[in-house]
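# Using only what follows, build the 3D model:
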Amino acid sequence: MPSLLPEGINRVLVTGGAGFIGGAMVRRLLAHTTATMFNLDKCGYASDLTGIERLGPEAVQRHQLLRVDLTDADATAAAVRQADPDLVMHLAAESHVDRSIDGPGTFIESNVIGTYNLLQAVRAHWEALPAERQQCFRLHHISTDEVFGSLGATGRFSETTPYDPRSPYSASKAASDHLVSAWHHTYGLPVVLTNCSNNYGPWQFPEKLIPVVILKAVAGEPIPLYGDGANVRDWLYVDDHVDALLLAATQGQLGRSYCVGGHGELSNKQVVEAICALLDQRRPAGAPHARLITPVKDRPGHDRRYAIDPTRISTELGWQPRHNFEEGLAATVDWYLSNLDWCDQVRERAGYAGERIGVGA
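Sure, this is the predicted structure:
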């Protein structure tokens, strides 16, 4: 079987591997490598293993779930010892801005304290490795473009953009980025960092914009559009992000950060209207779905615009997105229409019925 991993990388620990991006990473490595996968996840409200379980018995045999909350330092250290990894990819995070507005403490505990606990556990593991394994070992920390704050009408984020987080979520991720960088410079821990733009695609928990719009429209319910709908995001298809993460994790320069964006700048209103147009084609009985678009009060502290300049990862590592937004969105809409039962199941399990959250600033 062809491998996406270099020689010597046989045991991979992914934190947050039952989440959206982490799950996509676990599925890719199970399907296209022979590595043994250790999936450290606290199995919170948005966690789900269905996509991994659908890969079949051979892949599932190489997948081991370690149900651990990173805020538990002792359990985290024990999980790292059990996994004995050659590569750690740290994707576990509380990531929904709206939820961070209502409950910021959870984000500080998970994203800051959890990252600290992981760094300490990984550092102890790395320092105890024999020399040949030490040379191959890496920790890859995955973060967000939201740490950079809000852009005006022009310009794009890059690796030299000053940090300027505006929400409890982005502030907690900024703190975790700084911790990872400090453990590299102070202790020599071999790390790589990436900051990505908004991800979308199959298996995303239906609280984020694109799945929310699809499910609201299918149900004939009002589609909430925050404020004037002109807030701009740079949309990145999740499989393209996985491509970038694997390149950064295995070929990136130690101590270096890489910004990953999908060349997909669109306003929220444009995204919502594009989803409605696709649904008009696929479910004409409900057309025009755009009639359901309903402006609502804007989110507190809503950043106006994000955009990423991915020149570094493109020139140094050869990464380019394989999907444009139109292709990726069509594939995403079709996936959700074919998996409405899954959406119902995960929302019911999480006790979330699609209601708006994050308005209580």
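# going forward, measure contacts and count neighbours with C-alpha atoms only.
Noted.
# And for the longest helix along the chain, what's in contact with it?
Secondary structure of the chain read by DSSP state H shows that its longest helix is helix 168-187. By Cα atoms under 8 Å, 6 or more residues apart in numbering, the residues outside helix 168-187 that reach it are 94-97, 100-101, 104, 107-108, 111-112, 115-116, 119, 141, 143-144, 146-147, 163, 165, 189-191, 193, 255.
# go again using 7 Å as the cut-off
95, 97, 100-101, 104, 107-108, 111-112, 115-116, 143, 146-147, 165, 189-191, 255 (Cα atoms under 7 Å, 6 or more residues apart in numbering).
# among those, which are in strands?
Residues of the contacts of helix 168-187 located in strands (DSSP state E): 143, 191.
# hmm, which of the contacts of helix 168-187 are the buried ones?
Applying 16 or more other Cα atoms under 10 Å to those, the neighbour count classes 95, 97, 100-101, 104, 107-108, 111-112, 115-116, 143, 146-147, 165, 189-191, 255 as buried.
# Toward the C-terminus, what is the element adjacent to the host helix or strand of residue 58?
Secondary structure from DSSP states H and E places residue 58 in helix 57-61. Once helix 57-61 ends, the next helix or strand along the chain (criterion: DSSP H and E) is strand 63-67.
# for that following strand, packing partners?
If you count contacts as 3 or more Cα pairs under 7 Å, 6 or more residues apart in numbering; DSSP states H and E, strand 63-67 packs onto strand 36-41.
# Output the contacting helices and strands for the strand it packs on.
Checking 3+ Cα pairs under 7 Å, 6+ apart, strand 36-41 ends up next to strand 11-15, strand 63-67.
# Check what contacts the last one and list those residues.
Judged by Cα under 7 Å, 6+ apart, the contacts made with strand 63-67 from elsewhere in the structure are 36-43, 79.
# Quick one: the residues you listed as TSV, columns for neighbour count and distance to residue 220 too.
Below are these laid out as TSV (neighbours: other Cα atoms under 10 Å; distance: Cα to Cα, whole Å):
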residue	neighbour count	distance to residue 220
36	21	44
37	26	41
38	25	41
39	25	37
40	27	38
41	24	35
42	19	34
43	18	31
79	21	45
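# I have a second one here; can you model it like the first so I can compare?
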Amino acid sequence: MKLLVTGGAGFIGSAVVRQAVAQGHEVVNLDALTYAACLDNVASVAASPLYAFEQVDIRDAAAVEAAFARHSPDAVMHLAAESHVDRSIDGPGVFIETNVMGTYNLLQAARGLWEDKGRPEGFRFHHISTDEVFGSLPADRSVKFTEDTPYDPRSPYSASKASSDHLVRAWHETYGLPVVLTNCSNNYGPYHFPEKLIPVIILNALAGKPLPIYGDGSNVRDWLYVEDHADALLTVLQRGRVGRSYNIGGENERSNLELVQTLCGILDELRPKPAGSYADQISFVTDRPGHDARYAIDPTRIRDELGWRPSVTVEEGLRRTVQWYLGNEAWWRALQDRAGVGKRLGVTA
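This is a model prediction of the structure:
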């Protein structure tokens, strides 16, 4: 199968590219190479005859259409997105342009290709989204997001992703485009761009800097190891039911404070300080505007219909992640000078 993967030089997209090539798929990586992208993320497959790269901004409809015409993919996996909530608070416009209009451009290009090919039944447009479109959950851990949970986005980022989800469903219902959708919980793992919580904590700890935790650290997230997520995405692409959505979760709920304390314990073991614990660097900071209290995924549908579930616990995944950052200093140091990295964003609301 020939896959066109948008955002394939990003964190999750690159994990999909690496796994897809390993499974023997042809992969066209379509990426604009914005601040959060890095071609080093796919260096391990760059020389493969199965891999091709196209530097294309999905906001450019003509460039997107031309890429579809050149490569004629059998399926699209759409991961390209502006995704940092704090950046969406400071500058929502680019989130609307990329996540909404960019998705529209891709849907139109995919629809045109699909119709030109005679509407093949095997064609798929797989739209990858987030659990943040569902809003915030109560503290009761028996309550989780299902595929039927009403949308209630709370940030410019989640609102833009909710909009793109609606577009994808509309193109299926109106034009018959064969789509599948997935909504995932928080990802972590190797190649995580160093502005997100887990890499911030690891790198600040190593640098002797404060470990910032928003509010009182009670906000809860369900953590999904990125390589598990990539495996789930390829499973849904190949075996998911057309028109159906699947929630992908790690079954690993942790509060932000619990998560940071676990990271500190791993670092204490793998890279001990001369004195004390990395937990001594924990610092509570002013909360993010509109910070959702809790996200949690009910993965029953993907487990029962497709037989998928995560392979690692959050403790195992965090250990692998810390080990990866300790062993790949050249990768993360090269990204630390990019715009906004290392600065507190999202405080202008």
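# Please point out which parts of the longest helix of structure 1 sit buried.
Buried, per 16+ other Cα under 10 Å, within helix 168-187 of structure 1: 168-177, 179-181, 183-184.
# Could you do stretch 270-289 of structure 2 as well?
Residues 278-279, 281-282, 288 are the ones in stretch 270-289 of structure 2 that count as buried (16+ other Cα under 10 Å).
# And the strands in structure 1?
For structure 1, applying DSSP E gives strands covering 11-15, 36-41, 63-67, 87-90, 138-144, 191-196, 198-200, 223-226, 232-237, 257-260, 265-267, 293-296.
# So for residue 322 of structure 1, which of those strands sits nearest?
strand 232-237 (8.7 Å; Cα to Cα).
# Find the centremost residue of structure 2, please.
residue 12 (4.9 Å; Cα atoms, centre = their mean).
# quick one: the residue nearest to it when sequence neighbours are not counted from residue 63 of structure 2, how far?
In this structure, residue 12 of structure 2 finds its nearest non-sequential neighbour in residue 226, 6.3 Å apart by Cα to Cα, 6 or more residues apart in numbering. Separation of residue 226 of structure 2 from residue 63 of structure 2 (Cα to Cα, to the nearest Å): 29 Å.
# Look at those two and report which has more neighbours.
Taking other Cα atoms under 10 Å, residue 226 of structure 2 and residue 63 do not tie; residue 226 has more neighbours (24 against 17).
# and residue 257 of structure 2, what pairs with it in structure 1?
By TM-score structural alignment, residue 257 of structure 2 lines up with residue 269 in structure 1.
# Skip the chain neighbours and tell me the closest residue to that match.
For residue 269 of structure 1, the closest residue by Cα to Cα, 6+ apart turns out to be residue 229, at 4.7 Å.
# Now which residue in structure 2 aligns to that neighbour?
Aligned counterpart of residue 229 of structure 1 in structure 2: residue 217 (TM-score structural alignment).
# Kindly report the same for residue 105 of structure 1.
Aligning on TM-score structural alignment places residue 105 of structure 1 opposite residue 93 in structure 2.
# for residue 129 of structure 1, same thing?
By TM-score structural alignment, residue 129 of structure 1 lines up with residue 117.
# so how far is residue 73 of structure 2 from its match?
As judged by Cα to Cα, residue 117 of structure 2 and residue 73 of structure 2 stand 11 Å apart.
# Please identify which of those two sits among more neighbours.
Taking neighbours as other Cα under 10 Å, residue 117 of structure 2 and residue 73 compare with residue 73 leading, 22 against 11.
# What distance do you get for the counterpart of the more buried one in structure 1 to residue 138 of structure 1?
With TM-score structural alignment defining the correspondence, residue 73 of structure 2 maps onto residue 85 in structure 1. Per Cα to Cα, residue 85 of structure 1 is found 9 Å from residue 138 of structure 1.
# so what sits against both of these two?
Counting by Cα under 7 Å, 6+ apart, residue 85 of structure 1 and residue 138 have no contacts in common.
# wait, what's in contact with the residue nearest to residue 102 of structure 1 when sequence neighbours are not counted?
Excluding the flanking residues, the one nearest residue 102 of structure 1 by Cα to Cα, 6+ apart is residue 358, at 5.3 Å. By Cα under 7 Å, 6+ apart, the contact list for residue 358 of structure 1 reads 98-99, 101-102.
# For residue 214 of structure 1, state which of the contacts of strand 63-67 of structure 1 is nearest.
Closest to residue 214 of structure 1, out of all of the contacts of strand 63-67 of structure 1 and judged by Cα to Cα, is residue 43, at 24.9 Å.
# Matching the closest one against structure 2, which residue comes up?
Aligned by TM-score structural alignment, residue 43 of structure 1 pairs with residue 33 of structure 2.
# buried stuff in the helix holding residue 58 of structure 1?
Across helix 57-61 of structure 1, burial judged by 16+ other Cα under 10 Å covers 59-60.
# Now do residue 330 of structure 1 against residue 217 of structure 1, distance only.
Counting by Cα to Cα, the gap from residue 330 of structure 1 to residue 217 of structure 1 is 15 Å.
# neighbour-wise, which of those two wins?
The neighbour count for residue 330 of structure 1 versus residue 217, taken as other Cα under 10 Å, is higher for residue 217 (25 against 15).
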